[in-house]
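In: Based on what follows, work out the 3D shape:
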Amino acid sequence: MADNSNVALPLSISAGIHIGVIIILAIGIDFTHKPEPVQQVSAPAVKAVMVDQQKVANQVEKLKQEKRDAERRERERQAELERKAQEAKQAREREQAQLKKLAEERKQQEIETQKANDAAKAAQLKQQQEKEKAQKAEAERKQKEQERKLAEDAAQKAAEKRKVEEAAAAKAEADRKQKEAEAKAKAEAEAKAKAEAKAKADAEAKAKAEAKAKADAEAKARAQQEQEMADALAAEQAALSQTMNKQMQTEVGKYTAMIKSTIQRNLVVDESMRGKTCTVAVRLANDGFVISSQAQGGDPNVCRAAKAAILKAGKLPVSPDPAVYNLMKEINLIVEPTFN
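Out: Next up is the predicted model:
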């Protein structure tokens, strides 16, 4: 019994010490310092303590391993958390980059949309301008066509009038020739009668004297008639010449007005030209092409504008009648700007 009591006490002490060591190791207390000396016990107790210390060492190593495993897992958990945090950061950065890209694309799309709208407006404006230009060109074409028709009508009327006057002149010439033939026939008849009267003169002196007196009277009358016919012919020629001159002057006036109208259509005016004029000498080819134009005097601005208008026209109206053209191939024009 005494031996059992002696063994039980050291075992209880050893067990308590082991339990304390395990608790201390569990909470991480360092055991590097030397343990305080323990009262010596008997040999059996020491042997039991050594056995238990091996268990304690094993237990301590197990706890250390568990601690290392726990630390390793904690490190892995921290690494996983950092990895996830990094991935989340990268995801946020990618999302922000995507949002930034979407914003830039939306901004670019807005810019392109604005450009497209601007281009559409510009195209619409250009289309409107081209439409207005076409309408203006059509109006000018119609105006020129109307002027051309008026000029053709006037030229046709003038040609018809000239034909009538030429027919009248031809009729007058035919009448004149007929009268001359009649006068000649009459003169021949009278000469024949005079010859017959002379043949009878020897036989009838009195008849001869009477025939002579009659012949003298008839000769005087014939001379007077011939003079009247010559005067009438001269009067007809003068009237015909006057008519033709008047007609040519009318043609010259008409084409002069048409030339001035053409220059006025192409004349660019401003208020500084109001009431001012310029005299321009123009040489024309037989088809109306402007060979040259030279300012003869007047306002410099009006002269420059007039020469520019003539150059822009290129061709000016001319009469197909050579006689009228000869009067107008070198013409001086007084250009005076008109204002609406």
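In: drop to CA atoms for contacts and neighbour counts, all remaining ones
Out: Fine.
In: which residues in the chain form strands?
Out: Secondary structure of the chain (DSSP state E): strands at 278-284, 290-298, 330-335.
In: Return the distance of the longest one from the chain's centre.
Out: Computed by Cα atoms, centre = their mean, to the nearest Å, the separation of strand 290-298 from the middle of its chain amounts to 33 Å.
In: which parts of it are buried?
Out: 290, 293, 295, 298 (16 or more other Cα atoms under 10 Å).
In: The last one too?
Out: When burial is assessed from 16+ other Cα under 10 Å, strand 330-335 yields the following buried residues: 330, 332-335.
In: And for stretch 152-164?
Out: Neighbour-count burial for stretch 152-164, with 16+ other Cα under 10 Å as criterion, is recorded at 155, 158.
In: Check stretch 77-93 too.
Out: Per 16+ other Cα under 10 Å, stretch 77-93 contains no buried residues.
In: And stretch 195-213, by the same measure?
Out: 197-198, 201, 208, 211-212.
In: Format these as a markdown table; extra columns: distance to residue 42.
Out: Formatted as a markdown table, the buried residues of stretch 195-213 follow (distance: Cα to Cα, whole Å):
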| residue | distance to residue 42 |
| --- | --- |
| 197 | 224 |
| 198 | 225 |
| 201 | 230 |
| 208 | 228 |
| 211 | 224 |
| 212 | 223 |
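In: ok, back up a step: can you add distance to residue 134 and give the buried residues of strand 330-335 back as a markdown table?
Out: Shown next, in a markdown table, are these (distance: Cα to Cα, whole Å):
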| residue | distance to residue 134 |
| --- | --- |
| 330 | 36 |
| 332 | 35 |
| 333 | 32 |
| 334 | 33 |
| 335 | 29 |
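In: Next, the structure of the following sequence, for comparison with the previous one:
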Amino acid sequence: MAKEPKLSIPISISAIIHIGVIVLLVLNLNFDDKPEVIPQASAPALEAVVVSQSQVDQQVEKLKAQKLAAERKEKQRQDELKRQADKARKDREQEQLRIKKLEQQRQQQEKEAQQALAAAKAAKLKQKQEQERAQQAENQRKQKEKERQAAEAAAKQAAQKRKQEEAAAKKAADERKRKAEAERKRKAEEKARQEQERMMQEALAEEQANLSSLKNKQLVSEVNKYRAMIKATIERNLVTNESMRGKSCKVFIRLAKDGFVTAVKTLGGDNVVCRAAETAITKAGRLPVSAEPDVYEKLREINLTVSPDKFN
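Out: Got it, this is the predicted structure:
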């Protein structure tokens, strides 16, 4: 592993210290002080040396002192060796403890590294899962947005179709109303025409019944009849409203032999009634006329007073 080189250095130092202690022990054992050898003065065999007792005692004391000094030195050396050995043992034990502690730290660090790696893997897995969930959520949001847009488009299309149908229905209703109004107007015109024919027939019948009457009376009657018919025609085409009530307009009308209106002119009266009268006469186009020349001459140019109250 990556941390093994750091542990090899303390182990090497411990081994060197142990070797050094052993070497010192060996060297101290070989260097024990030996008793000093007092050199013997060689004397001639024939020469006698006389040594006093005090000199001998001094020599003995000296030897004893040297021996004690040597023993003390040896003891000091032994104590020093023991101290060094104890120190080396303690250093070795401390080094072993330190190595053990380092090993424990290495194991702890390795454990923490493994835990960190596992945590990183777990975090990466969690991040991947969160990304997948986020992607799923985004896909769902896009799908819902697509569905919403489709629904809005369908609703818009349905609204447009409904408007078209409503417009078509309104157009159809307007067409039905227009046709109904046209039919009502046609029926009214037909009724007026029938009434006019009835009046004409009645007038003809009256004329035939009064053949023996004076021609002038017949002429007046015929003129009055056609004047009534002309008024009825104008009434049928006159559009009135409440603002016209109580008002009137005097108009001049010129007719061709076939009843075609060749001229119309207002001679005085309410402007609104006058405009309505001109419009009604122009809309009629042709007015009832008699085939009798003398009756036509009386009606060729006539003045009429148009009054909505009379017509309503």
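In: which one of the buried residues of strand 330-335 of the first structure sits closest to residue 244 of the first structure?
Out: residue 330 (20.8 Å; Cα to Cα).
In: Not counting residues beside it along the chain, what's closest to the counterpart of the closest one in the second structure?
Out: Alignment note (TM-score structural alignment): residue 330 of the first structure maps to residue 301 of the second structure. Once flanking residues are discounted, residue 301 of the second structure sits nearest to residue 254: 4.5 Å by Cα to Cα, 6 or more residues apart in numbering.
In: Contacts only, for that neighbour.
Out: By Cα atoms under 8 Å, 6 or more residues apart in numbering, the contact set of residue 254 of the second structure is 261-264, 300-302.
In: can you tell me which of the residues you listed lies nearest to residue 204 of the second structure?
Out: Out of these, the member with the shortest distance to residue 204 of the second structure (by Cα to Cα) is residue 300, at 20.1 Å.
In: how close does the closest residue to that closest one other than its chain neighbours sit to residue 289 of the second structure?
Out: The spatially closest residue to residue 300 of the second structure, leaving aside those adjacent along the chain, is residue 255, at 5.0 Å (Cα to Cα, 6+ apart). Taking Cα to Cα, to the nearest Å as the measure, residue 255 of the second structure falls 8 Å from residue 289 of the second structure.
In: More neighbours: these two, which one.
Out: A direct count of neighbours by other Cα atoms under 10 Å for residue 255 of the second structure and residue 289 places residue 289 higher, at 25 against 22.
In: Aligned counterpart of that one in the first structure, please.
Out: Using TM-score structural alignment, residue 289 of the second structure lines up with residue 318 in the first structure.
In: Contact partners for the closest residue to that match other than its chain neighbours?
Out: Spatial nearest neighbour of residue 318 of the first structure, excluding adjacent residues (Cα to Cα, 6+ apart): residue 288 at 5.3 Å. By Cα under 8 Å, 6+ apart, the contact set of residue 288 of the first structure is 315-318.
In: Which residue lies nearest the spatial centre of the second structure?
Out: residue 145 (8.1 Å; Cα atoms, centre = their mean).
In: what's the counterpart of that residue in the first structure?
Out: Aligned counterpart of residue 145 of the second structure in the first structure: residue 97 (TM-score structural alignment).
In: quick one on the thing from earlier: tell me which of the contacts of residue 254 of the second structure is nearest to residue 180 of the second structure?
Out: residue 261 (29.4 Å).
In: I'd assumed residue 253 was in contact with the closest one.
Out: Yes: using Cα atoms under 8 Å, residue 261 of the second structure is in contact with residue 253, at 7.1 Å.
In: check contacts around the counterpart of residue 223 of the second structure in the first structure.
Out: In the first structure, the residue matched to residue 223 of the second structure (TM-score structural alignment) is residue 252. Residues in contact with residue 252 of the first structure (Cα under 8 Å, 6+ apart) are 324, 327-328.
In: rerun at 7 Å
Out: Going by Cα atoms under 7 Å, 6 or more residues apart in numbering, residue 252 of the first structure touches 324, 328.
In: picking that back up, residue 44 of the first structure is nearest to which of the strands of the first structure?
Out: strand 290-298 (150.2 Å).
In: What are the contacting residues of that closest one?
Out: The contact list for strand 290-298 of the first structure (Cα under 7 Å, 6+ apart) reads 277-285, 303, 307, 314-316.
In: Having no further points to raise, I will conclude here.
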